[in-house]
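Trainee: A predicted structure for the sequence below; I have some questions about it.
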Amino acid sequence: MGLALGLCLVSGASAVLMLSVPAPPPGTDSSETSATAPVGDGVPEDSGDGRTGAEPPADSATGQGQEASPGPEGSEEEPVLLRSVEEEVDSADGEMTVVEGESDVMGDGPLTTFAVEVEDGLPGNGDDFAAAVEEILGDPRSWGDDGERSLQRVDGDDADIRVLLAAPDTVDRMCAPLNTNGYVSCANGNRAIINQNRWVGGVPHFDDDLETYRIYLINHEVGHTLGHGHVNCTGKGDSAPVMQQQTLDLQGCEANGWVHPDNEPADDSDED
């Protein structure tokens, strides 16, 4: 589609995510992003500013619309990956706060640590976002891949990766000079910067499957911080590779959020 969506980290270097990026020159290896050449997803051509490009789903996998969680004591609690479905916003307070808390080491292999930050003033519960990020990245179908690396959530300043949830205006500022146009997320250096409107509303072509979209969004942007570039759909009807620009177009593939979807899920996963 000639447009691009998230970006990458190469240790000690900074890279971002961008709109309307020209196609790489012949011979360029698109499997890895460059620390100096920004890469990113563009916005749909008819989206305009895009801040309200997708409505929060009226029916998610649990049949819940815009209820935040957890609910009142004694009520059935939302699954971790579907909590804090809130209204879309244009802006918030502009300051980021680290969500306190650390996890056990998840998986085997060399350790990669990550911290979670949420912009002050956003609707919803920051702990819900942190819990979702932790569940996604700790799953064997994510970047740990049954021994490739282990991951641990921390709340210090020295985390290897930082996953941020921010309002569109803040995303645009943090992703500059790339133009995220109030719509897409990005990765900039070691920061995976998630657009709150995409987190709560998804995109139309995921057919209200917000859970899968959220899994995709975290794994895609974190993938950029780990040095992975964009790829295309492998064939009509295939599961989309996680580094495909699924926010823009499925290209005939089926929506997929996992890096290694054939791995066994975590024992405590909400999925069947």
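Mentor: Yep, it's here.
Trainee: can we go C-alpha only for contacts and neighbour counts from here?
Mentor: Will do.
Trainee: my guess is residue 223 is in a helix, correct?
Mentor: Yes. Per DSSP: H, G, I helix; E, B strand; the rest coil, residue 223 lies within a helix segment.
Trainee: double-check that residue 127 belongs to a strand.
Mentor: No. Looking at residue 127 with three-state DSSP, it is helix, so not inside a strand.
Trainee: for the nearest residue to it once chain neighbours are set aside, what are its contacts?
Mentor: Residue nearest to residue 127 in three dimensions, not counting chain neighbours: residue 99, with 6.6 Å by C-alpha to C-alpha, 6 or more residues apart in numbering. Contact partners of residue 99, counting by C-alpha atoms under 8 Å, 6 or more residues apart in numbering, are 115-118, 126-127, 130, 155.
Trainee: same question, residue 224
Mentor: Taking C-alpha under 8 Å, 6+ apart as the definition, contacts of residue 224 comprise 6-9, 33, 187, 192.
Trainee: same thing but 7 Å
Mentor: Contacts for residue 224 (C-alpha atoms under 7 Å, 6 or more residues apart in numbering) come out as 6-9, 187.
Trainee: next one: residue 204
Mentor: Contacts were defined as C-alpha under 7 Å, 6+ apart; by that measure residue 204 touches residue 54.
Trainee: equivalent analysis for residue 89, please.
Mentor: Here residue 89 is in contact with 167, 197 (criterion: C-alpha under 7 Å, 6+ apart).
Trainee: let's bring in a second one:
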Amino acid sequence: MPASAPRAKHRRRRRYPMGLALGLCLVSGASAVLMVSVPETDSAPGSPAETSATGPVSDGIPEESGSSHPATGEESAAGAAAAPGSPSPSPSSSEEEAPVLLRSVEEEVDSADGEIRVVDDESEVMGEGPLTTFAVEVEEGLPGEDGDFVDAVEEILGDPRSWGNDGDRSFQRVDGDDADIRVLLAAPDTVDRMCAPLNTNGFVSCANGNRAIINQNRWVSGVEHFDDDLETYRIYLINHEVGHTLGHGHVNCPGEGEPAPVMQQQTLDLQGCEANGWVHP
């Protein structure tokens, strides 16, 4: 896929109160809205659910999420460069040469500043069909470049293999409050708070109402069973959580060796399928 053209990074600060009432999608595969107040972080989390009428939607909790961690994205991307006898490029050179979907491979964090901002500017309309607008939000204090995340989200949602599917819908990034979808990159602590009452346990991402909430640690590290294919995992992560905001629920692997459906919970288990990030591979 071609790299997105660089753009100036102008940021507008907007504050979103943590007690914001959030809408929930998904009841029996159809889109429904229920307003719930986000509890404080010390509230007892609810049990994970594939679809729920009383809380957000996520990939649930891995059984041993506290005892093991996937290989970091930094290790994944740098593996070839670290081979014996190979020269190690400088960080700036490596970053410039990295494809759009592999930029800003950073260390994991537990928390950031807690302030969420919308990244300024708009994109052209991508694709054909009814228009769906989306805003990209980033929590302040995260490592990496905001523009790298923006470019990746645009490249994924603008691809005909995503939810546009050559005419099903078109996408455009905007920076207003009235965007149809909001894609947020946030630290695990913030994800846990904004996904409550679902227990994301600092590990998984979720969708809550029209917001796809991406766990920064999954964005930079992926998961072990994707075999260091961070690019495919990032494509999956955006398409999966955006799919929830569009009203799609979880599905299972259709058969051994087949491409995993994008709404399968691939963060937890491939179930015998092959890793896949595209809605229409």
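Mentor: Cool, the structure landed. Note that this is a predicted model, so its numbers are computed, not measured.
Trainee: TM between them?
Mentor: TM-score of the superposed chains, computed with TM-score structural alignment, normalised by the length of the first structure, equals 0.80; 241 aligned residues with a C-alpha RMSD of 2.8 Å.
Trainee: re the thing from before, tell me the spacing between the residue mapped onto the residue nearest to residue 127 of the first structure from the second structure and residue 259 of the second structure.
Mentor: Matched to the second structure by TM-score structural alignment, residue 99 of the first structure sits across from residue 119. Applying C-alpha to C-alpha, to the nearest Å, the value for residue 119 of the second structure to residue 259 of the second structure is 33 Å.
Trainee: same question for residue 143 of the second structure.
Mentor: Using C-alpha to C-alpha, one gets 32 Å for the distance from residue 143 of the second structure to residue 259 of the second structure.
Trainee: cool, and residue 209 of the second structure?
Mentor: For residue 209 of the second structure, the distance to residue 259 of the second structure (C-alpha to C-alpha) stands at 28 Å.
Trainee: of these two, who's got more company?
Mentor: Counted by other C-alpha atoms under 10 Å, residue 209 of the second structure and residue 259 do not tie: residue 209 has more neighbours, with 28 against 18.
Trainee: how about the aligned partner of residue 134 of the second structure in the first structure, nearest residue that isn't a chain neighbour?
Mentor: Under the alignment (TM-score structural alignment), residue 134 of the second structure maps onto residue 114 of the first structure. Nearest non-adjacent residue to residue 114 of the first structure, counting by C-alpha to C-alpha, 6+ apart: residue 161, 4.5 Å away.
Trainee: unless I'm mixing things up, residue 53 of the first structure is touching residue 47, no?
Mentor: Yes. Assessed by C-alpha atoms under 7 Å, residue 53 of the first structure is found in contact with residue 47 at 6.1 Å.
Trainee: surely the match of residue 134 of the second structure forms part of a helix?
Mentor: No. Secondary structure assignment places residue 114 of the first structure outside any helix; it is strand (three-state DSSP).
Trainee: so is the alignment partner in the first structure of residue 176 of the second structure in a helix, a strand, or just coil?
Mentor: The alignment partner of residue 176 of the second structure in the first structure, by TM-score structural alignment, is residue 156. Classification of residue 156 of the first structure using three-state DSSP returns coil.
Trainee: thought the match of residue 134 of the second structure was touching residue 152?
Mentor: Yes. Using C-alpha under 7 Å, residue 114 of the first structure is in contact with residue 152, at 6.3 Å.
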